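# Just a sequence and a predicted model for now, questions to come.
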Amino acid sequence: MPGDRVTVSLDEDAKNALEGLTEQTDESRSEVIREAIAFYAANFDSARASDSDHLQTYYEMLSTGEHVLLDVDLLHAFLNQVAGPEDRDGEFLDTIDQVAGYHASEYAERFDSLEDVLDWLSLCGFLTVRRAEAGSYHVVFPSEQLRWFMVRFIRGSVVDLPFEVEIEESVSKVLFTERELDDGSGSRAE
């Protein structure tokens, strides 16, 4: 294939990546590099966009098998089955609390502030968050069903964080406020 020649110095990571790709694809190093350049050119805007960090996070979430993509209408269909308090089976509520408890220990290792937790849940698509004042956040949910579900989840998932979370529900939004612990014993959502 006639064309311009380019000499490139590879660091150890790039060298290992190139070797791995040539083994996986059974293609020449030149072909792998040409395909990589074409792919990068086609995806340049996405790779350079400010949301590219989000794309990497989404990739990591999905590739571990711990998270799935779920159509929002399907999520609402599930939650509509438990729309009213009388429809909420105790076993279902216990399962939500169990999942929240698991996440509480994960969040205690991962997050240092309520803002970090809410930003994470916003990234996951469950809510929209707007900072109200230092330590306070207005949170809007796409539906009433998602609101009760996520407020319950958040109450259970922040209990191991080093602060209290005060939760005030209004008509269309919820105010979450991070408060210092009085006794230093762990957090709780009120």
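On my side now, so go ahead. Residues are numbered from 1 along each chain as shown.
# When you work out contacts or count neighbours from here on, use the C-alpha atoms and nothing else.
Noted.
# Can you give me the buried ones in the longest helix along the chain?
Scanning the chain for the helix with the most residues, using DSSP state H, yields helix 90-110. Judged by neighbour count using 16 or more other Cα atoms under 10 Å, the buried positions of helix 90-110 are I96, D97, A100, G101, H103, A104, Y107, A108.
# I'd say the fourth one and G156 touch.
Read that as G101. Yes - using Cα atoms under 8 Å, G101 is in contact with G156, at 5.8 Å.
# on that earlier part again, helices or strands up against the longest helix of the chain?
Judged by 3 or more Cα pairs under 8 Å, 6 or more residues apart in numbering; DSSP states H and E, the packing partners of helix 90-110 are helix 144-157.
# Next secondary structure element downstream of the helix it packs on?
Sequence-wise, the next helix or strand downstream of helix 144-157 (DSSP states H and E) is strand 164-169.
# tell me the angle of that following strand relative to helix 144-157?
Put simply, strand 164-169 runs at 160 degrees to helix 144-157, going by axes from the mean of the first three to the mean of the last three Cα atoms, to 10 degrees.
# In addition, the following structure is provided for comparison:
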Amino acid sequence: MTDRVTVSLDDDSRAALEALLSETGGGQSAVIRRALTFYAANFEAAETDVSADLQQYHRLLSTGEHVLLDVDFLHCFLDHVYREGEPDPEFRTAADRVADFHAAEYAERFSELGEVLEWLSLCGFLTVRGVENGAYHVVFPSEPTKRFMLRFIERSTAELPFELAIEEGVAKALLSEELDE
């Protein structure tokens, strides 16, 4: 038995339906059935805060500017680069160029340290454990990651309207803003 449903479409849903019809070459009923099935299967992701993260991940990955990297590979790379205690000078120069490029991007995009840390947390390089009296408690997965990321954060926030204050621990650090005067 087939159930019939009448749906009122607003401009956005009408445009979405027309785009899907054009893209798939299917009929309205088939497209609506597939859309409902997909939505039901992905309801939790579509309706939770995780959805915002998924949208960010999609944006990061779909441009080709970022890649997924297994955390073990990250540790292998950084352990190799920091093998003698100090990073390889060529690596440091290249990483500094990347950080300096991001400084210009971040100057247009962020105004507070917390925004930068939230973004880097999304990328998986660190975890912000809390904020206390304006200081962010930041945990890193390893000592080389901490050293690498603290240098990156220092350089990439250079054009933001504050000075960065850092108190280092073994695997974590306290980061805070000192406002420019």
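All right, it came through fine. All figures in this text were calculated on a predicted structure; none of them were measured in a lab.
# any idea which residue sits dead centre in the second structure?
Geometric centre of the second structure, nearest residue: L122, 3.6 Å, by Cα atoms, centre = their mean.
# Give me the contacts around the helix or strand hosting F39 of the first structure.
Following DSSP H and E, one finds F39 of the first structure within helix 29-42. Helix 29-42 of the first structure is contacted from outside by L18, E19, L21, T22, A47, using Cα atoms under 8 Å, 6 or more residues apart in numbering.
# Of these, which is the nearest to H54 of the first structure?
The closest of these to H54 of the first structure turns out to be A47 (Cα to Cα; 10.6 Å).
# Which position in the second structure pairs with that closest one?
Aligned against the second structure by TM-score structural alignment, A47 of the first structure finds its counterpart in A46.
# returning to that earlier point: with the second structure overlaid, how far apart is the helix holding F39 of the first structure on average?
Its aligned residues in the second structure lie a mean 0.5 Å from helix 29-42 of the first structure after superposition (mean Cα distance after the TM-score superposition for the first structure).
# next helix or strand past that helix?
Next element after helix 29-42 of the first structure (DSSP H and E): helix 44-48.
# check contacts around E167 of the second structure.
A173, L174, L175.
# Just put these in a markdown table and tack on neighbour count and distance to D70 of the second structure.
Converted to a markdown table, these look like this (neighbours: other Cα atoms under 10 Å; distance: Cα to Cα, whole Å):
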| residue | neighbour count | distance to D70 of the second structure |
| --- | --- | --- |
| A173 | 19 | 23 |
| L174 | 19 | 26 |
| L175 | 23 | 26 |
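# Just the ones in strands from those, please.
Using DSSP state E, the members of these that fall in strands are A173, L174, L175.
# tell me which of these is nearest to E65 of the second structure?
L175 (27.3 Å).
# if we can go back for a sec, after the longest helix of the first structure, next one along is what?
That would be, after helix 90-110 of the first structure and using DSSP H and E, helix 114-123.
# list the buried ones in that next one?
L114, E115, V117, L118, D119, L121, S122.
# Alignment lookup: F176 of the first structure to the second structure.
In the second structure, F176 of the first structure lands on L175 (TM-score structural alignment).
# Likewise for G3 of the first structure?
So, by TM-score structural alignment, G3 of the first structure is matched to T2.
# and that match, which of the three is it?
With DSSP: H, G, I helix; E, B strand; the rest coil as the basis, T2 of the second structure sits in coil.
# re earlier: the residue nearest to the centre of the second structure - nearest residue in space that isn't next to it in sequence?
What sits nearest to L122 of the second structure in space, not counting adjacent residues and going by Cα to Cα, 6 or more residues apart in numbering, is D53, at 7.4 Å.
# Repeat that for A135 of the second structure.
Nearest one to A135 of the second structure, counting by Cα to Cα, 6+ apart, is S176 at 4.6 Å.
# isn't the one you found right next to E168, touching?
No - contact criterion Cα under 8 Å: S176 of the second structure and E168 do not qualify, at 11.7 Å.
# what about the two, which has more around it?
S176 (22 against 14; other Cα atoms under 10 Å).
# For that one, give me its contacts.
For S176 of the second structure, the contacting residues are L113, G134, A135, Y136, L164, A165, I166, by Cα under 8 Å, 6+ apart.
# check contacts around the fifth one.
With contacts taken as Cα under 8 Å, 6+ apart, L164 of the second structure has the following neighbours: E154, T157, L175, S176, E177, E178.
# okay, now V151 of the first structure: neighbour count?
17.
# same thing with the one 4 residues further on?
By other Cα under 10 Å, 19 other residues sit near R155 of the first structure.
# same question, E66 of the first structure
Counted with other Cα under 10 Å, residues neighbouring E66 of the first structure total 8.
# my guess is L62 of the first structure meets V68, correct?
Yes - with contacts counted by Cα under 8 Å, L62 of the first structure reaches V68, the gap being 6.0 Å.
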